[in-house]
Every structure is written in C-alpha cells, then in structure tokens.
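# Provided below are the primary sequence and the corresponding predicted coordinates.
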Amino acid sequence: MIGKIIGAVVGDRVAKQTRGVGGPAGAALGVVAATAIRRLSLPAMVVLGAGGYFAKKHFDKRNAENEATTPPATSTAPHKAKSAKSAKVA
C-alpha cells in the first residue's frame, strides 16, 4: 500500500514536469510503474534502464542538432522560403 502511495506521488511530480500528462494520469502511471517494477526480474529491469538511458541520449542529441540548425526566435535574419508556392503572398 505504501509503495502505491509513493508511486502515485512520484508519478504526480513527474507529470507536472512532462508535457501532455496531467496530475491524475501521472499518479496512475506511478502506481502502474511501481506494480510493474515489483513484478519484473532483475535482468529485465537492467534492460529497461539501459534502453531508457540510450533513448534519452538519442533524443537529446537529436534535439541539440535541431536547435543548432534552427535560427533563434529573436533573429532578424529573413526566413528562407521552402518552396515557390509558400513564397507567394495572397
């Protein structure tokens, strides 16, 4: 019982930092995660942890590459038109 309460609190806090997940949904995910972790074997936990680590590194690297190629929002440089149709003004 205490594990489910702790999982719900942690899930709620994670949900506040995550876009697209509300407080009650985060609490429910925390309870489900605590139950799933209890039932997993040690090798499965290691594989899930390693997979999460490498997925985060991959997404962080991809976001860094996108930020490096995108001009800042405060830039005064003109935007390049993607095609001739988008350059026309109606």
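Yes, it's here.
# only C-alpha atoms from now on, for both contacts and neighbour counts.
Noted.
# how about residue 4: what's its closest non-neighbour residue?
The shortest distance from residue 4 to any non-neighbouring residue, by CA to CA, 6 or more residues apart in numbering, is to residue 31 (5.1 Å).
# thinking that neighbour is in contact with residue 10, fair?
No - in this structure residue 31 lies outside contact range of residue 10 using CA atoms under 8 Å: 9.0 Å.
# of these two, who's got more company?
Each of residue 31 and residue 10 has its neighbours counted (other CA atoms under 10 Å); residue 31 has more, 22 against 17.
# which residues touch the more buried one?
4-5, 7-8, 11 (CA atoms under 8 Å, 6 or more residues apart in numbering).
# list buried residues within these.
Buried subset of the contacts of residue 31 (neighbour count, 16 or more other CA atoms under 10 Å): 4, 7-8, 11.
# which members of those residues are positioned in helices?
4, 7-8, 11 (DSSP state H).
# put this next to the previous one:
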Amino acid sequence: MIGKLIGAFVGDKIAKQTSGVSGASGAVMGVAATTLLRRMSLPAILAIGAGGYLAKKAVDKQQAKSGSGDTRPPATSTAPKTS
C-alpha cells in the first residue's frame, strides 16, 4: 500500500514536469509502474531499461542527423543585413 502511494506521488510530480500529461494520469501511471515492477523479474527490468536507453540514443541520433535539435531562434526579419 505504501509503495502505491509513493508511486502515485512520484508519478504526479513527473507528470507536472511533462507536457501532455495531467497530475491524475501521472499518479495512475506511477501506481501501475510500481505494480508492474513488483511482478517482473530482474532480467526483464534490466532488459526494459537497456531497451529504453538504446531507443533514446537512437532518437537523439536521428534528431541530430535531421537537424531538428537546432536551438537557435528563427530569423524574424527578411530585410538585408546592414553592417
């Protein structure tokens, strides 16, 4: 019971920092995550963690290749530069 409460609290806090996820749905995901982790074996948890790490690296590499990771603001003027 305490594990579910902690999972709900952590899920709520993470949801507040993530766009598109409300606090209540984050709490539900936190409870579901703690329940699933309790029922999974250690090799399965490690495999999921490694898969998530590799997927994130692949997405970051794809974004770097496509140039969508550019953090410069867009140009707001089309007038020629005057120096």
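Here it is on my side, so go on. Remember, it's a predicted structure, so these values are computed and weren't measured experimentally.
# return the member of the ones in helices among the buried ones among the contacts of residue 31 of the first structure nearest to residue 58 of the first structure.
residue 11 (23.5 Å; CA to CA).
# contacting residues for residue 76 of the second structure?
Counting by CA under 8 Å, 6+ apart, residue 76 of the second structure touches no other residue.
# assign it to helix, strand or coil.
coil (DSSP: H, G, I helix; E, B strand; the rest coil).
# now it: how far from residue 68 of the second structure?
Between residue 76 of the second structure and residue 68 of the second structure the distance is 18 Å, computed by CA to CA, to the nearest Å.
# for the second structure, which residue occupies the most central location?
Centroid-nearest residue in the second structure: residue 18, 7.4 Å away (criterion: CA atoms, centre = their mean).
# okay, now residue 34 of the second structure: neighbour count?
17.
# so what does it match up with in the first structure?
Aligned by TM-score structural alignment, residue 34 of the second structure pairs with residue 34 of the first structure.
# just the element for its match, please.
Using DSSP states H and E, residue 34 of the first structure sits within helix 23-39.
# between whatever helix or strand comes next after that helix and helix 23-39, how many degrees?
Sequence order places helix 42-69 as the next helix or strand after helix 23-39 of the first structure, per DSSP H and E. With axes from the mean of the first three to the mean of the last three CA atoms, to 10 degrees as the basis, helix 42-69 of the first structure and helix 23-39 are set at 140 degrees to each other.
# any idea how far the aligned partner of residue 59 of the second structure in the first structure is from residue 19 of the first structure?
Using TM-score structural alignment as the criterion, the counterpart of residue 59 of the second structure in the first structure is residue 59. Using CA to CA, we find residue 59 of the first structure at a distance of 15 Å from residue 19 of the first structure.
# sweet, I'm off.
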